[in-house]
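K.L.:
Got a sequence here, can you model it:
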Amino acid sequence: MSRIRIGLGVDFHQLTEGREFWLGGVLVPHHKGALGHSDADVLLHAICDAMLGALSLGDIGVHFPDTDNTYKNIDSKILLARCAQLIGEKGYQVVNVDSTLCLQAPKIKAYVPTMQAVIAEILHISVEDVSVKATTTEKLGFVGREEGVTAHAVVLLEHITQ
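P.N.:
Reported below is the predicted structural model:
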């Protein structure tokens, strides 16, 4: 294995009434929330997939299947911590995260610093090494119609030198 590895993660969730809206480990007030087996935190799921993909460890569904009730309504911060543990067991650590949320509403600018802090703490990296951006789709597609939300994440890993 090489000293540095890069991974890309993408996740999508349907939005629905009556669910809490968790993004980046932060509860964001909104009239809709993401539908999923877990808390459906699309951003943390994309970061998990990026981390796992960087080391060819499969994806979040392989490690935390929605057919296993152990993960029913689980806090995705726990899943992110477990992914960090998995890459640590392979001798790697996260260098930085770059991510983008795609959603029409709500505006999340006020929540981004807290998201960065939550992610940085779980991954044991600096807040300056966690980028969380957001964009709309200019009212186009399922995101623009507020039917769903998507997230993209790129993660750089480096081999831990002993």
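K.L.:
C-alpha only now, for contacts and for neighbours.
P.N.:
Will do.
K.L.:
Would you confirm that I160 contacts E89?
P.N.:
No: because the distance of 10.4 Å does not satisfy Cα atoms under 8 Å, I160 is recorded as not touching E89.
K.L.:
list residues touching both of those two?
P.N.:
Counting by Cα atoms under 8 Å, 6 or more residues apart in numbering, no residue touches both I160 and E89.
K.L.:
Neighbour count: those two, which is higher?
P.N.:
I160 (13 against 10; other Cα atoms under 10 Å).
K.L.:
And for the residue positioned nearest the centre of the chain, nearest residue in space, chain neighbours not counted?
P.N.:
Centroid-nearest residue in the chain, with Cα atoms, centre = their mean: L44, separated by 1.8 Å. Nearest residue to L44, sequence neighbours excluded (Cα to Cα, 6 or more residues apart in numbering): G24, at 5.5 Å.
K.L.:
same thing with T150?
P.N.:
Closest residue in space to T150, ignoring its immediate chain neighbours: F12 at 4.3 Å, by Cα to Cα, 6+ apart.
K.L.:
Checking my notes, that neighbour in a helix, right?
P.N.:
No: using DSSP: H, G, I helix; E, B strand; the rest coil, the secondary structure at F12 is strand, not a helix.
K.L.:
picking up where we left off before, can you tell me which residues contact the residue nearest to L44?
P.N.:
41-44, 115-116, 118-119.
K.L.:
Before we compare anything, build this one as well:
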Amino acid sequence: MTNIRTGMGYDVHQLVEGRDLFLGGVKIDHAKGLLGHSDADVLIHAICDALLGAANMRDIGYHFPDTSDDTLGMDSKVILKQVVALIATKGYQLVNIDATVCAERPKLNPHIPAMQACLANVMGCDADQVSIKATTTEKLGFTGRQEGISAYAVCLVEKVR
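P.N.:
Predicted coordinates for the structure are as follows:
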């Protein structure tokens, strides 16, 4: 039996006025926020899908449907904590995450250490296990037009029991 597995996640949400912007569990000052059923934290959602995929446990929408009143307005940090507990039921724990957030604005580099610390705290791991990078799409596509933000995440998990 394989003791290590990889997972990949992707998420995208539309930027709209009248919503707070949360990325990696951190509230970022910006004129627009992400539209979604929960707080729409694309980075956390991509990480959740990567973790669930690595453990062969379907996806975030399966466990936290956007049609449920229970998940309406939910803090994505709560979702992430529950996902870490879910993969643990199959004996898996996080080895590392490598994630990329695609956003034209706001500039995310100043916020990355806070995101790493927040995510590590939620997942019960060391911040060094959480790599976050930021990029733009050079003004191309919906991201370049500042209509939305997307995130990609890959993870490695290890079976510990």
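K.L.:
Quick one: the helices in the second structure, in order.
P.N.:
42-54, 60-63, 76-88, 112-123, 141-144 (DSSP state H).
K.L.:
Export those helices as TSV, with columns for distance to T135 of the second structure.
P.N.:
Formatted as TSV, the helices of the second structure follow (distance: least, Cα to Cα, whole Å):
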stretch	distance to T135 of the second structure
helix 42-54	13
helix 60-63	24
helix 76-88	22
helix 112-123	12
helix 141-144	10
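K.L.:
wait, which of these is closest to G36 of the second structure?
P.N.:
helix 42-54 (9.6 Å; Cα to Cα).
K.L.:
Give the other helices and strands that that closest one contacts.
P.N.:
Judged by 3 or more Cα pairs under 8 Å, 6 or more residues apart in numbering; DSSP states H and E, helix 42-54 of the second structure is in contact with strand 4-17, strand 21-23, helix 60-63, helix 76-88, strand 92-102, strand 148-159.
K.L.:
whereabouts in the first structure does that helix align?
P.N.:
Aligned using TM-score structural alignment, helix 42-54 of the second structure spans residues 42-54 in the first structure.
K.L.:
average distance between that stretch and the second structure?
P.N.:
Superposing on the second structure and averaging over aligned pairs (mean Cα distance after the TM-score superposition for the first structure), stretch 42-54 of the first structure comes out at 0.2 Å.
K.L.:
ok, how many other residues are close to the closest residue to I149 of the second structure other than its chain neighbours?
P.N.:
Nearest non-adjacent residue to I149 of the second structure, counting by Cα to Cα, 6+ apart: A103, 5.2 Å away. Neighbours of A103 of the second structure under the rule other Cα under 10 Å: 24.
K.L.:
so what corresponds to A103 of the second structure in the first structure?
P.N.:
In the first structure, A103 of the second structure lands on L103 (TM-score structural alignment).
K.L.:
I'd say its match and V143 touch.
P.N.:
Yes: if you go by Cα under 8 Å, L103 of the first structure and V143 touch, sitting 5.6 Å apart.
K.L.:
Overlap in contacts, these two.
P.N.:
Counting by Cα under 8 Å, 6+ apart, the residues touching both L103 of the first structure and V143 are 136-137, 149-150.
K.L.:
out of those residues, who has the most neighbours?
P.N.:
V149 leads these on contacts (other Cα under 10 Å) with 25 neighbours.
K.L.:
what does that one align to in the second structure?
P.N.:
So, by TM-score structural alignment, V149 of the first structure is matched to I149.
K.L.:
Please determine how far its match is located from R105 of the second structure.
P.N.:
9 Å (Cα to Cα, to the nearest Å).
K.L.:
How about Q129 of the second structure?
P.N.:
Per Cα to Cα, Q129 of the second structure is found 26 Å from R105 of the second structure.
K.L.:
Can you give me every residue that contacts the match of V149 of the first structure?
P.N.:
Taking Cα under 8 Å, 6+ apart as the contact definition, I149 of the second structure lies against 12-15, 34, 42, 101-103, 143.
K.L.:
Considering those residues, which are maintained in the first structure?
P.N.:
Among the contacts of I149 of the second structure, the contacts conserved in the first structure (both residues aligned by TM-score structural alignment, their matches' Cα atoms under 8 Å) are 12-15, 34, 42, 101-103, 143.
K.L.:
Any chance of these in TSV with distance to F64 of the second structure as columns?
P.N.:
Output for these, formatted as TSV (distance: Cα to Cα, whole Å):
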residue	distance to F64 of the second structure
V12	16
H13	16
Q14	19
L15	21
L34	18
V42	14
V101	22
C102	24
A103	25
T143	25
